[in-house]
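Q: Here's my sequence, what's the structure:
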Amino acid sequence: MQSRRDYQLGILFVTLSAVAWSLAGYFTRLIPLDSFTLLAWRGIFGAASLLLVLILFKGRDWWREFTGMGKPELAYISLTVAGMIMFITSLGNTSVAHGAVIYATIPFLAAGLGWFFLGEIPRRNAVIASMIAIAGVILMVGFGSDGGLLGDLLAFGMTCCMALSIILMRKNPQMSAMGAACIGAILSSAICWPLGAPLDVTNIQLFQLALFGITNSAMGLAFFALGSKRLPAIETALIGALDTPLAPLWVWLAFNEQPGLNTVIGGGIVFAAVIFHVVTSQRRATAVTA
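A: Down below sits the predicted model:
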């Protein structure tokens, strides 16, 4: 049986990954560059930061993270790169609102894939919390008339890649996730590099891009890799939904962009759903160990 401490660490790490990933909107607003240039540099700085973390944790054996890769690691790299390409392409073919609503289906996707591949039967509280969180996201962004079928399909493909990554980490907890994430970041950067203008950035922008890569890419991937192997798939996806309400919060605090009433209410619903799930899970764990 999974220890309570291990489970709590999983919640903490996945929460931190959601916080790190939610900063993407802040950095995108801060640095006035096109998406491909942003992602090209984010991949480079993210990969360098992940490599540094590997060296600090693994010492002289850090290189084994790359030489011992098998099918799970190759699959993780493929999902990372494919998800990035579909995400970027979807932004030009559908609205951000549509993409956010589609991504909100990830707890249900993760639950179905977790049941199919891992035999994990979702807890009732996790399912209820996921439905509440999705309702909150729908309220935040709504269904506008500015979407497009191709873009919506690409956004759904990106969501499937993320859900499959969760299952992959859960099924293979010993995989070299950090090394795979590092290679995925480099490949993503290589794909975006010729599509942007990465050599036209200023020194200040380069510093900001380094912070972007360290926090949003390296920290997000590292905490996700550490946490997703400790939690059921649906719970990883549910806590990861904190990304949606946190993203406009940072932009509001930094740039005074006032969120709409729907955003405030919907974000509050998502927060409440995650807190409900965490509290009820801890009470359940306490009752079992008592």
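
Q: only C-alpha atoms for contact and neighbour calcs from this point on.
A: Will do.

Q: How far away from the center of its chain is stretch 276-290?
A: With Cα atoms, centre = their mean, to the nearest Å as the basis, the distance from the averaged C-alpha position of stretch 276-290 to the chain average is 25 Å.

Q: Mind listing what's buried along it?
A: Of the residues in stretch 276-290, those with enough neighbours to count as buried (16 or more other Cα atoms under 10 Å) are His277, Val278, Ser281.

Q: quick one: contacts for the last one?
A: Taking Cα atoms under 8 Å, 6 or more residues apart in numbering, we find Ser281 in contact with Asn125.

Q: Counting neighbours, what do you get for Leu52?
A: Per other Cα atoms under 10 Å, the neighbour tally for Leu52 reads 14.

Q: how about this one, so we can line them up?
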Amino acid sequence: MVVRTVGAGAWEIIFWRSVFAGLFLAGLLLVRERRRFFRVFLEAPWASIGMGLCFATASTCFVIAMEYTSVAKILFLQGISPFIAAIASWLILRERVGPRTWGAMAMALVGIGIMEIESFEGSGSLIGDLLGVVIGCAFAGATIIVRSNRKVRMIPAAFYATVIAGTIAATQAPTLAISDHDLPYLFFFGFGQLGLGMALYTSGARHIPAAEAALAALLEPALGPIWVWLVYAENPGIYAIVGGAILIGSLILHSLYDLHAAGRRVVPPVV
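A: Got it, this is the predicted structure:
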């Protein structure tokens, strides 16, 4: 929705979004850690840098891939991230992935495929497809790093991601100047969407299996067309509606089962 509203180019958007997101994350760390502000960057520094590289790779490849294929196809290929995260978490972290999670991931992938069915005809290229796969792998890699360092705050890693992405964008953007009209939208894009989003994701992913964390992140391609429809009255089409309903439905059913299972595990108080 924000990208549709602003007039800045892709690299300018990435740069200013990264700047505002970095400021948000730095401010959040300063408020939470205070005197430990600089010390938290020394906790598992290689893991933080690795996760930052994964997030930066995903966001940068997304921009490059748009030059070769459709956004819809990129989002579909991004849907492989839960499967990669599930396999990697089983091999590396020995996290068991239950049948219901595999089923939810399969239904989510079917939903994304239905959403983007109209965009596959006559669009895309091998380079664009490969970049889409890289996005899914990078996002899954970031999730695995978070899970393997559950006792370490990963918000510094999100800050590293904004620095890396912003630096790359600064070298590629023809100009970094933006209009007064674009400034508040990019401020929201950085502070609210990217900064707050990464802070919540890196905090929440520490508490659930990697496959489930990546699965929840698939709400992005499902809800994206809805925001544009609400603001610009752009009809997403029957395929997007049906596919999005399947994707969101699979996540809701998966979460409801978790809540039900957690409730059954609660030991009743002794009267």
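
Q: about what we covered before: of the buried residues of stretch 276-290 of the first structure, which belong to strands?
A: Taking DSSP state E as the definition of strands, these contribute nothing to them.

Q: would you list the residues you listed in a markdown table and tack on distance to Asn256 of the first structure?
A: Written out in a markdown table, the entries for those read as follows (distance: Cα to Cα, whole Å):
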| residue | distance to Asn256 of the first structure |
| --- | --- |
| His277 | 31 |
| Val278 | 31 |
| Ser281 | 36 |
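
Q: Quickly name whichever of those is closest to Gly157 of the first structure.
A: His277 (27.0 Å; Cα to Cα).

Q: what about the aligned partner of the closest one in the second structure, distance to Ala169 of the second structure?
A: Across the two structures, His277 of the first structure finds its equivalent in His254 of the second structure, going by TM-score structural alignment. Distance, His254 of the second structure to Ala169 of the second structure, using Cα to Cα, to the nearest Å: 38 Å.

Q: Likewise for Arg36 of the second structure?
A: Taking Cα to Cα, one finds Arg36 of the second structure at 30 Å from Ala169 of the second structure.

Q: more neighbours, these two?
A: Between Arg36 of the second structure and Ala169, counting by other Cα under 10 Å, Ala169 is the more crowded of the two (21 against 11).

Q: quick one: what's aligned to the more buried one in the first structure?
A: In the first structure, Ala169 of the second structure lands on Cys192 (TM-score structural alignment).

Q: Okay, helices next: where are they in the stretch 101-250 of the first structure?
A: When assigned using DSSP state H, counting those that start in this stretch, the helices of the stretch 101-250 of the first structure occupy the ranges 106-113, 124-141, 149-171, 177-192, 203-212, 220-228, 233-240, 243-255.

Q: how big is the offset of the last one relative to the second structure?
A: Once the two are superposed, helix 243-255 of the first structure sits an average of 0.8 Å from its aligned residues in the second structure (mean Cα distance after the TM-score superposition for the first structure).

Q: can you name the residues of the second structure that that helix overlays?
A: Helix 243-255 of the first structure falls opposite residues 220-232 of the second structure when the two are matched by TM-score structural alignment.

Q: quick one: contacts of that stretch?
A: Around stretch 220-232 of the second structure, the neighbours that count as contacts under Cα under 8 Å, 6+ apart are Met1, Leu75, Ile112, Glu234, Asn235, Pro236, Ala240, Gly243, Gly244, Leu247, Ile248.

Q: And that stretch, what's buried?
A: Pro221, Ala222, Leu223, Pro225, Ile226, Val228.

Q: Distance-wise, check the fifth one relative to Ala72 of the second structure.
A: For Ile226 of the second structure, the distance to Ala72 of the second structure (Cα to Cα) stands at 14 Å.
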